[in-house]
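S.K.: coordinates for the following, if possible.
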Amino acid sequence: MADARITIDRDFTIADVPRRLFGSFVEHMGRCVYTGIYEPGHPQADERGFRRDVLELVREMGPTVIRYPGGNFVSGYRWEDGVGPVGDRPRRIDGAWHTIETNAFGLHEFVDWAREADVEIMEAINLGTRGVEEARALVEYSNHPGGTYWSDMRRRNGAEDPFGIKLWCLGNELDGPWQIGHKTAAEYGRLAQETAKAMKLVDDSIELVAVGSSNRGMPTFGTWEHTVLTHAYDEVDYISMHAYYRELDGDAESFLAEAVEMDAFIDGVIATIDAVKAAGKHTKQVNISFDEWNVWDFDRYNNEEEAAIAAAGWREHPRLIEDTYNVTDAVVVGTFLNSLLRHGDRVHIANQAQLVNVIAPIRSEQGGAAWRQTSFWPFERMARLARGRVLQLAVSASQIATKQYGDVDSVDAAATFDEETGRVVLFVANRSLESANDLTVDLRGFDGLRVVGAETLTIPEGGDRFTSNLETTPDAVHMVPLSAAEVVDGSVRATLPALSWSVIELA
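M.R.: Sure, this is the predicted structure:
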């Protein structure tokens, strides 16, 4: 039996919980849009083709903001193709994913869908093959009331009122050689600066996200952020981060510790932002949009799936990276959410990629059912329960040896305190594959709290760490009661099962 002690002090907080931290991502990729959120003719589709069963799961999961329409897709996308009468919209080759884009679903459809889902839109613009004029026009089309060329076109296309999109991404992963329109940091930094200026001349209330490194392993990581922000610091509000993690060669211990890598990645980007701020004598604060993150077996995609899709020729919405998540993956996702919450003072936006079918917490079948993957549960619980202020924790725990990160804490945790309701919520993972963990949480400055809820996601009876939710067994893995959690002499006592992510609510 391992053990851990966490100290929580009411007076030691990090930041208000950023509600945009619980974001997701819809890209025109694979079956995320077509047969995911949109499938005319499905028994659950409404008159607009929106799948109501998927919408219900999205509302339950609780994302607050959704990035759209890409991703790699956006770097070759003409936004004008997705507006106007559907019958007049062109079919286009999408070089990013080697597919045919029908444009049956575009900007107006997504705005309508986002309103149904009660989410904020984070719109990405194409700075791969396009530039300043196209971006400026899209802001005018979306946000200007009327009386101009682009805003009147929106009104003719059926939207009298502006869409009011406030959050915009200045391109996607343009540091990557795989990206259509790949650029050097200096090329992109100047383009981002001038595009941002032009967009804000149309609507000065918008917030802009500059492209950061596609991952920490990029050879230009650090220098890319420094160069881009040296050009565009005063014009942008955030710089992006992207990261995907997977279990490599059965090394589950290192995989379960990947939040250590995420922490280091975030800290490195913060350091670069602050170095540019100091050197440029800037007064404003640029923060972070971690607008792509998840577990993804990208080796399988690179080695198998990509070649198979290319060999099959140009098709509409083929199956693409539809990873099936298991218990281990869900616990890791929970630790990533913990990491993002711990950095809530600087990470103000985060988007789990993607929402449906494509490395997603929600799966659906064409003409069939929709269901929750294992990774659905940590996101849903944190999005719903994390309120108020992020608490600063002191953690002391037994150690687990890993090949990639050395010795790491057996527990990973984050917590929030809502002063209005008096509720404290602790999110805690036990990384150990074999040992339960006796947890003690010392509560300082909190009087009279008791446990009002305690749940865990762990290996189900009769299962193992690879147990997944499938269409035939959609509820194999879900949150279950965490037994014997209680407050004793001002401290929380609980036993965390091996390989688990748990939520303890106190009020």
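
S.K.: contacts, neighbours, all on C-alpha from now
M.R.: Noted.

S.K.: for the chain, longest strand please?
M.R.: Criterion DSSP state E: the longest strand present in the chain is strand 2-16.

S.K.: correct me if wrong: residue 287 contacts residue 347.
M.R.: Yes: if you go by Cα atoms under 8 Å, residue 287 and residue 347 touch, sitting 6.3 Å apart.

S.K.: out of the two, which sits in the busier spot?
M.R.: Higher neighbour count among residue 287 and residue 347: residue 347, with 25 against 21, using other Cα atoms under 10 Å.

S.K.: show me what contacts that one?
M.R.: Taking Cα atoms under 8 Å, 6 or more residues apart in numbering, we find residue 347 in contact with 21, 287-290, 340.

S.K.: repeat the analysis, applying 6 Å as the threshold.
M.R.: Contact analysis of residue 347 by Cα atoms under 6 Å, 6 or more residues apart in numbering lists residue 288.

S.K.: distance check, residue 399 against residue 330.
M.R.: Plainly put, residue 399 is 21 Å away from residue 330 if you go by Cα to Cα, to the nearest Å.

S.K.: neighbour count: these two, which is higher?
M.R.: Neighbours per residue (other Cα under 10 Å) separate residue 399 from residue 330, with residue 330 holding more: 28 against 17.

S.K.: what about that one, is that helix, strand or coil?
M.R.: Classification of residue 330 using DSSP: H, G, I helix; E, B strand; the rest coil returns helix.

S.K.: show residues contacting stretch 378-388.
M.R.: Taking Cα under 6 Å, 6+ apart as the rule, stretch 378-388 contacts 16-17, 22, 61, 334, 416-418.

S.K.: would you mark the buried spots in that stretch?
M.R.: Neighbour counts over stretch 378-388 (16 or more other Cα atoms under 10 Å) mark 378-383, 385-388 as buried.

S.K.: closest to residue 430 out of the residues you listed?
M.R.: Among those, residue 378 lies closest to residue 430 (Cα to Cα), at 13.6 Å.

S.K.: so how far is residue 192 from the closest one?
M.R.: Counting by Cα to Cα, the gap from residue 378 to residue 192 is 35 Å.

S.K.: let's compare: structure for the following, please.
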Amino acid sequence: MKGSLILDTHASVAKIDPRIFGSFIEHMGRAVYTGIYQPDSEFADQDGYRQDVIDLVKELNVPIIRYPGGNFVSGYNWEDGVGPVAARPKRLDLAWRTVETNEFGLHEFMKWSHKVNSDVSMAVNLGTRGLDAARHLLEYCNFPKGTYYSDLRRQNGAEEPFNVKTWCLGNEMDGPWQIGHKTADEYGRLAEETAKAMKLVDPDIELIACGSSALDMPTFGQWEQTVLDHTYDQVDYLSLHRYYGNRDDDTPNYLAQSLDMDDFITGVLAICDAAKAKRHSHKTINLSFDEWNVWYHSDQQTADNKPWQVAPHLLEDIYNFEDALLVGTLLITLLKHSDRVKIACLAQLVNVIAPIMTSEDGKAWQQSIFFPFMQASQYGRGTALLPLQESPTYETKQFEQVPYLESIAVLSDDQQTVTVFAVNRSANESLELNVSAGNLNFDHVLMATEFAGYDVKETNEQGQMKLVNNSTAEVTATNATAQLKPLSWNVIRIALNKA
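M.R.: Next up, the predicted model:
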């Protein structure tokens, strides 16, 4: 089986916003407590943060992290998480029916995000609260000094502003499960007025309005239209959320779900551009795909948990090899839309549907999905080239034409390297990949790795999974070739000759 990819720097998608490799920490389950923060752990640093987790997050090279939710934010009072820890109140979290101790709050998260070299995308509570709490939180975070909330921040130990520049106006407000769920008109009006007030406090922030929380929501489409009618002039991004699972144990169809993500993105962009045309605007609304991942292994775990625990085991999906392959195709799909998808957050980062897991009395470890995300984040910085691809296809119960090859190439900012990301979806056949250099001049292979050879249901709980060298990768000045094993994630980095 053969597939090809043609490169041409004149046919590019866009310069990739690094925030497309973002992630997400919510106060739920063990994401925070015994995840990123565990003072009694042997791996804790002097501030109580798990150093083994910090090291793995740094390896993922995550440029922005969304916080503190998620469903959690719709019932959260940000003031509970500042000031002396001993004086902070314990609260019932209605989103996940747990007890939030508030031992870990805003200052703790800001300090941790600095340790992992990440910016913050802060979500405000538009469920049980609204405009006033949002503007006060922004003043607390970003105003230098001399006002009540900026001086309160300084009193609480942060002399300099946190300077948070990306803000989410609530979370999944289209969902009936959301605390403070609203109709599109109700949310649109509130988001519009909150956005206006926040930009009066800090005109340099970027704001994300809630789009549909899934493509199959009954309000999809109409929700986006109504929300944009209210907020178009005030916001910068519209959000998308989508999770995938192989509930029918149909691997070929499961590995095709990146086509669903593509449809979702394309549909939302059409609505955004229709809103732009309707109001004769020169402004373009881009997308923040700020929740995406595989989520289905742990559904029963959540149902079985007793309510009102502190940091219970919730949504601790143990990912397998086919999940990693799907995550690889989803990353490629996001890069294909990097002209309009500027922010994306793998949900979540630690313990809760996450690439990184911890044991309360043991070390942190990497899940299968860690590997494609790490490589895409490390090597997917630069300009995404238009994927001029040819591949044989197959059919599933959901999709008529699924290419066996999913691929894209990224040209580095210094134009010294091009990186090809490729997935072979075939369970039985290797794929002979040919990459035409187009108007580039290939020099030599810098790196060629494959993630392959595992059973589709195999997990990495024993730490046996690893990336290995693909010795079949070869280049000439005009093309590169490699054999892609059945069911494989592949990365080929090629040095360019500028002469």
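
S.K.: thinking again about what came up before, now flag whichever of the buried residues of stretch 378-388 of the first structure is closest to residue 280 of the first structure.
M.R.: Proximity of those to residue 280 of the first structure (Cα to Cα) peaks at residue 388, which lies at 33.5 Å.

S.K.: now the helices for the stretch 101-250 of the second structure?
M.R.: Along the stretch 101-250 of the second structure, counting by DSSP state H, counting those that start in this stretch, helices occupy 106-115, 131-142, 148-155, 184-201, 222-231.

S.K.: okay if I get those helices as a markdown table plus distance to residue 367 of the second structure and mean neighbour count?
M.R.: Formatted as a markdown table, these follow (distance: least, Cα to Cα, whole Å; neighbours: other Cα atoms under 10 Å):
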| stretch | distance to residue 367 of the second structure | mean neighbour count |
| --- | --- | --- |
| helix 106-115 | 21 | 17 |
| helix 131-142 | 34 | 21 |
| helix 148-155 | 37 | 18 |
| helix 184-201 | 37 | 20 |
| helix 222-231 | 34 | 21 |
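
S.K.: any chance of JSON lines for these, columns distance to residue 259 of the second structure?
M.R.: Below are the helices of the stretch 101-250 of the second structure laid out as JSON lines (distance: least, Cα to Cα, whole Å):
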{"stretch": "helix 106-115", "distance to residue 259 of the second structure": "33"}
{"stretch": "helix 131-142", "distance to residue 259 of the second structure": "36"}
{"stretch": "helix 148-155", "distance to residue 259 of the second structure": "45"}
{"stretch": "helix 184-201", "distance to residue 259 of the second structure": "27"}
{"stretch": "helix 222-231", "distance to residue 259 of the second structure": "21"}
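
S.K.: compare those and give me the one nearest residue 309 of the second structure.
M.R.: Closest to residue 309 of the second structure of the helices of the stretch 101-250 of the second structure, according to Cα to Cα: helix 106-115, at 21.6 Å.

S.K.: where is the longest helix in the second structure?
M.R.: With secondary structure taken from DSSP state H, the second structure has its longest helix at helix 258-278.

S.K.: mean distance, that helix to its aligned residues in the first structure?
M.R.: For helix 258-278 of the second structure, the mean deviation from the first structure after alignment is 0.4 Å (mean Cα distance after the TM-score superposition for the first structure).

S.K.: in the first structure, which residues correspond to that helix?
M.R.: Using TM-score structural alignment, the residues of the first structure aligned to helix 258-278 of the second structure are 259-279.

S.K.: report the buried residues of the matching stretch.
M.R.: Buried-residue list, stretch 259-279 of the first structure, by 16+ other Cα under 10 Å: 259-263, 265-266, 269-270, 272-274, 276-277.

S.K.: list just the nearest of those to residue 155 of the first structure.
M.R.: Nearest to residue 155 of the first structure among those, counting by Cα to Cα, is residue 273 at 40.2 Å.

S.K.: what about the closest one, distance to residue 203 of the first structure?
M.R.: For residue 273 of the first structure, the distance to residue 203 of the first structure equals 25 Å [Cα to Cα].

S.K.: next: residue 18 of the first structure.
M.R.: Going from residue 18 of the first structure to residue 203 of the first structure by Cα to Cα gives 24 Å.

S.K.: and the two? which has more neighbours close in?
M.R.: Neighbours per residue, other Cα under 10 Å: of residue 18 of the first structure and residue 203, the larger number sits with residue 18, 22 against 18.

S.K.: what about the residue lying closest to that one once chain neighbours are set aside, how many neighbours?
M.R.: In space, and not counting its chain neighbours, residue 18 of the first structure is closest to residue 348: 5.5 Å by Cα to Cα, 6 or more residues apart in numbering. As a burial measure, residue 348 of the first structure scores 21 neighbours (other Cα under 10 Å).

S.K.: now residue 348 of the first structure: which helix or strand?
M.R.: Assigned by DSSP states H and E, residue 348 of the first structure belongs to strand 347-353.

S.K.: just the element for whatever residue of the first structure lines up with residue 402 of the second structure, please.
M.R.: Aligned by TM-score structural alignment, residue 402 of the second structure pairs with residue 408 of the first structure. Here residue 408 of the first structure, judged by DSSP H and E, is contained in strand 406-409.

S.K.: hmm, who's touching that strand?
M.R.: With Cα under 6 Å, 6+ apart, strand 406-409 of the first structure has contacts from 397, 399-401.

S.K.: repeat for stretch 114-133 of the first structure
M.R.: Contact with stretch 114-133 of the first structure is made by 59, 64-68, 74-76, 167-171, 180-181, 195, as judged by Cα under 6 Å, 6+ apart.
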